[in-house]
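J.: let me see the structure of the following:
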Amino acid sequence: MSLSDQIVSPADEADESDAAAIVANDIAPMEQEALAKRQLTIEIFTHFLNISVEENREIDEKIIVKLLENLDTKDSGERDCSQELLFRIYRRFEGLRPYIRKQITNVFYRFIHETEQIDGIAELLELLKVIIKNYDVLPLADREQLLLNVLLPLHKSESLKTFNVQLESCVLDLLKENASLIPKFINGLLRLWPKTSTKKEVIFMKELVKILQITKHKQFLKILIPLFHRTAKCVSSPCVLVAEAACYLWSKKEIVRLIIKNNEDIMSIMFPTLYQVSREHWSQHIRDIVYSVLKIIKQINEDLFMQLCRTYNYKLELKVDKFIEVEGNPSETFKKPVNR
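T.: Predicted structure coming up:
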């Protein structure tokens, strides 16, 4: 019997008729037994991995397929075990690395294009992060394909919240090493922007802020217009968390530097929305934050700020004294708790 035949999938562990007979008192012993089994599996694998690559005939493509199948389970312990074994194989067997990458990508493609009823996406993304960061220098074309054809479409998933942390981490690692891909990715993210889910909007905006913190001016110019049109829509959102996340752009010094260099274009897009939200948003918390943002942009370009104030004061017949006279450190407003 080969080693791959000894890797038992979760579905094989117990017959359905037996499962019906399990009572609550048996759960703890079963968990201990499952843990012992996983530890034994890892020990067996470690033994085979310690054999020289040239002499090892047991670690092959069949095992890779079996481990990936075992990742698709509700059992988090089983997923962790399979993930750890895949990682050890990838680290040890350089010849299997292209095949492992290809099979991981195929799982992502199936999740994106066929069915989201696949578990283990978070674990695969964690494995992918290690691969990206530590082991392979992939050609730019391969990195672009991974970023735009795999990681970007994963943002469309209805279950994004179950793996968004791992997904964001992979995206940032790729973009840090490939700044030229930032405009393409951000434009793609803006096209996929959620229309009905405020929870996903918050996830998107928080990721966008982190990407902008590593964006250079050259790349920023390519996404400036669509980026701030979307930001304006988010600032005016009735959802407090969405509006708050959008305002955080002005709390990050790296992003403020980019805004200063392009303040005229950005202020012409943002000012009407900021002005209206500062007076009409239902949440006092958001109004406070927007007052601080207005104070910041006033400091950036006071002449243009006053010109826009006069323009919109005439159109909307609103007073501007309230936010012009904001006192204190604007950044402090961003630390206030949300009033729900």
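J.: going by C-alpha atoms from here, please, whenever you check contacts or count neighbours.
T.: Fine.
J.: and Tyr135, what does it touch?
T.: Arg91 (C-alpha atoms under 8 Å, 6 or more residues apart in numbering).
J.: is Arg38 part of a helix or strand, or is it coil?
T.: With DSSP: H, G, I helix; E, B strand; the rest coil as the basis, Arg38 sits in helix.
J.: so how far is the helix or strand encompassing Glu332 from its chain's centroid?
T.: Using DSSP states H and E, Glu332 maps to helix 330-333. Centroid separation for helix 330-333 versus its chain: 26 Å, with C-alpha atoms, centre = their mean, to the nearest Å.
J.: so for that helix, what gets flagged as buried?
T.: Buried positions in helix 330-333, judged by neighbour count with 16 or more other C-alpha atoms under 10 Å: 330-331, 333.
J.: what's the closest of those to Ser237?
T.: Thr333 (18.6 Å; C-alpha to C-alpha).
J.: quick check: what element follows the strand or helix carrying Met270 along the chain?
T.: Per DSSP H and E: Met270 is located in helix 263-280. Downstream of helix 263-280, the first helix or strand assigned by DSSP H and E is helix 284-300.
J.: next one: the helix or strand following that following helix to chain centre, how far?
T.: Next helix or strand after helix 284-300 toward the C-terminus (DSSP H and E): helix 302-316. Here the centre of helix 302-316 is set off from its chain's centre by 38 Å, with C-alpha atoms, centre = their mean.
J.: after helix 302-316, which helix or strand is next?
T.: Past helix 302-316, the next helix or strand by DSSP H and E is helix 321-324.
J.: contact partners of that following helix?
T.: Residues from elsewhere that reach helix 321-324 (C-alpha under 8 Å, 6+ apart): 278, 291-292, 294-295, 298.
J.: I have a second one here; can you model it like the first so I can compare?
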Amino acid sequence: MLRKIMKGGHRKPSKSDGNDFGFGAPRNSGSGPANNVVVNHSSRAAPGPPSPHTGSAIAAPPPIWLWKDYGQLSRGNDKNGFSEYIPLLLRYVVSSDTDTKVAKRYIDHSFVLKLLDLFDSEDPREREYLKTILHRIYGKFMVHRPFIRKAINNIFYRLVFETERHSGIGELLEILGSVINGFALPMKEEHKLFLVRALIPLHKPKLISVYHQQLSYCITQFVEKDYKLADTVIRGLLKYWPVNNCQKEVLFLGELEEVLEATQSAEFQRSMVPLFRQVARCLTSSHFQVAERALFLWNNEHIVSLIAQNRSVVLPIIFEALEKNIHGHWNQAVHGLTVNVRKMFLEMDTELFEECQRQHAEKKSRARDVEEQRELTWKRLADVAAQRGGEDMITV
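T.: Just a heads-up that it's a prediction; the model follows:
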């Protein structure tokens, strides 16, 4: 195919042009292979495959050595510049005329790393092109799949543990979403490690809101593929649960609901105690959106079913939070939702509900006794200090 394309006016690179990619750097003179290439700028209008052509061979995509020879995938010093060769590369990788055996000689590990470096672009159009290109490369070149996954892992590690910023995480996660969807069952240990070591830690950065939708999809795909991973995912969410970022907490609660929808009873039982301790803290949050989002969990029939099966464990954990909301939450919507949840538990198991009420009353009574004892102790200390008067005072 390359020979066919070169007949259309492309110079074959000489062996003297060799560099670590296989061909040399661009020459400073005006002559060279780049001047012989006619670029159809209208083809850059959209990141889709080119329209079909008929007739001469020059209608085929440019040869892959253009990007290898001239390093056109690099923007140089302009980080936000849009390389005009990226749309041409897209045309090449999506073309049905592309011979993967020939292209494999040029699309190697170094090429993939250069491509991945470009994902940290602030131009969303460029990231869309790159997403489609990398996805097609992943699909066509099976030999590169493990390396591509590993390279993406490394980008995630740098984000989580070093930089905490990257513009292309959402696009990379979109690619991984379709990759995860195609994982064969039973799932390989390598893929489970990818979930634990790469995806779950992505909940740590502050900029999670930029890519949370794609991350949540990837996480849910794992649980839907293998329900036994639900416990791992839930505990991972609890590990990175935000302490003082309410908007992030709302995102976590939304993702938690999606994970619980795919969770079966056995996995739910393994993590329900730490899970509902956290939910109880969310229920009493002074930020009404957090409390409201936590209460919305009871609108999900599957989650209510899991809770009903394990109500003897769940209700004692959250009962105090419900009572606190009933008697003291400032937001009227949260108060109304709490009343509904409380009523649901009462109808679910009246005997258990009354037992929780009794235990809660006893706990409040003990707390009052402790508070009274503390006040008496302080009063005695004050009396002793008053009796001694100023005996222990040092005068100058």
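J.: related to what we said a few turns ago, columns distance to Arg57 of the first structure on top of the buried residues of helix 330-333 of the first structure, output as a markdown table?
T.: Putting these into a markdown table (distance: C-alpha to C-alpha, whole Å) gives the following:
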| residue | distance to Arg57 of the first structure |
| --- | --- |
| Pro330 | 64 |
| Ser331 | 61 |
| Thr333 | 62 |
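J.: so stretch 197-215 of the second structure matches what in the first structure?
T.: The alignment of stretch 197-215 of the second structure onto the first structure (TM-score structural alignment) covers residues 149-167.
J.: identify each buried residue in the matching stretch, please.
T.: Across stretch 149-167 of the first structure, burial judged by 16+ other C-alpha under 10 Å covers 150-155, 160, 163-164, 166-167.
J.: stretch 89-109 of the second structure now?
T.: For stretch 89-109 of the second structure, the neighbour count (16+ other C-alpha under 10 Å) marks 89-95, 98, 103, 106-107 as buried.
J.: can you tell me the element the most centrally placed residue in the second structure falls in?
T.: The centroid of the second structure falls nearest to Leu215 when counting by C-alpha atoms, centre = their mean (2.7 Å). Element membership of Leu215 of the second structure, judged by DSSP H and E, is helix 208-225.
J.: so how much does the helix or strand following that helix differ from the first structure once superposed?
T.: Following helix 208-225 of the second structure in sequence order, the next helix or strand is helix 230-239 (DSSP H and E). Aligned to the first structure and superposed, helix 230-239 of the second structure gives a mean residue distance of 1.5 Å (mean C-alpha distance after the TM-score superposition for the first structure).
J.: helix 230-239 of the second structure aligns to what range in the first structure?
T.: Residue span in the first structure matched to helix 230-239 of the second structure, by TM-score structural alignment: 182-191.
J.: could you do stretch 337-344 of the second structure as well?
T.: Under TM-score structural alignment, the match for stretch 337-344 of the second structure is residues 289-296.
J.: what lines up with Val250 of the second structure in the first structure?
T.: Match for Val250 of the second structure (TM-score structural alignment): Val202.
J.: distance check, its match against Ser292 of the first structure.
T.: In this view, Val202 of the first structure and Ser292 of the first structure are 20 Å apart by C-alpha to C-alpha, to the nearest Å.
J.: between those two, point out the one with more neighbours.
T.: Neighbours were counted for Val202 of the first structure and for Ser292 using other C-alpha atoms under 10 Å; Ser292 has more, 27 against 21.
J.: hang on, that one packs against Ser331?
T.: Yes: distance between Ser292 of the first structure and Ser331: 7.3 Å, which falls inside the contact criterion (C-alpha atoms under 8 Å).
J.: relative to Thr220 of the second structure, how far out is Leu346 of the second structure?
T.: Leu346 of the second structure is 32 Å from Thr220 of the second structure, by C-alpha to C-alpha.
J.: who has more neighbours out of the two?
T.: A direct count of neighbours by other C-alpha under 10 Å for Leu346 of the second structure and Thr220 places Thr220 higher, at 25 against 14.
J.: any idea how far Leu256 of the second structure is from the more buried one?
T.: From Thr220 of the second structure to Leu256 of the second structure the distance is 9 Å (C-alpha to C-alpha).
J.: repeat that for Met344 of the second structure.
T.: 21 Å.
J.: before we move on, what about Glu362 of the second structure?
T.: Separation of Glu362 of the second structure from Leu256 of the second structure (C-alpha to C-alpha) stands at 33 Å.
J.: more crowded one of those two?
T.: The neighbour comparison of Glu362 of the second structure against Leu256 (other C-alpha under 10 Å) goes to Leu256, with 20 against 12.
J.: wait, that one sits on Ile234?
T.: Yes: applying C-alpha under 8 Å, one finds Leu256 of the second structure in contact with Ile234, separated by 7.3 Å.
J.: what sits closest to Glu249 of the second structure if chain neighbours are left out?
T.: Closest residue in space to Glu249 of the second structure, ignoring its immediate chain neighbours: Pro242 at 5.9 Å, by C-alpha to C-alpha, 6 or more residues apart in numbering.
J.: is it true that that neighbour touches Leu251?
T.: No: using C-alpha under 8 Å as the test, Pro242 of the second structure is too far from Leu251 to be in contact (10.1 Å).
J.: who touches both of the two?
T.: With contacts taken as C-alpha under 8 Å, 6+ apart, not a single residue reaches both Pro242 of the second structure and Leu251.
J.: any idea how far Glu224 of the second structure is from the aligned residue in the second structure for Lys216 of the first structure?
T.: Under the alignment (TM-score structural alignment), Lys216 of the first structure pairs with Gln264 of the second structure. Going from Gln264 of the second structure to Glu224 of the second structure by C-alpha to C-alpha gives 10 Å.
J.: where does stretch 96-106 of the first structure end up in the second structure?
T.: Using TM-score structural alignment, stretch 96-106 of the first structure lines up with residues 144-154 of the second structure.
J.: ditto for stretch 233-249 of the first structure
T.: Under TM-score structural alignment, the match for stretch 233-249 of the first structure in the second structure covers residues 281-297.
J.: give me the distance from that stretch to the chain's centre.
T.: Distance, centroid of stretch 281-297 of the second structure to centroid of chain: 22 Å (C-alpha atoms, centre = their mean).
J.: mind listing what's buried in that stretch?
T.: Neighbour counts over stretch 281-297 of the second structure (16+ other C-alpha under 10 Å) mark 282-285, 288-297 as buried.
J.: kindly reformat those residues as CSV containing secondary structure.
T.: What follows is those, written out as CSV (three-state DSSP):
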residue, secondary structure
Cys282, helix
Leu283, helix
Thr284, coil
Ser285, coil
Phe288, helix
Gln289, helix
Val290, helix
Ala291, helix
Glu292, helix
Arg293, helix
Ala294, helix
Leu295, helix
Phe296, helix
Leu297, helix
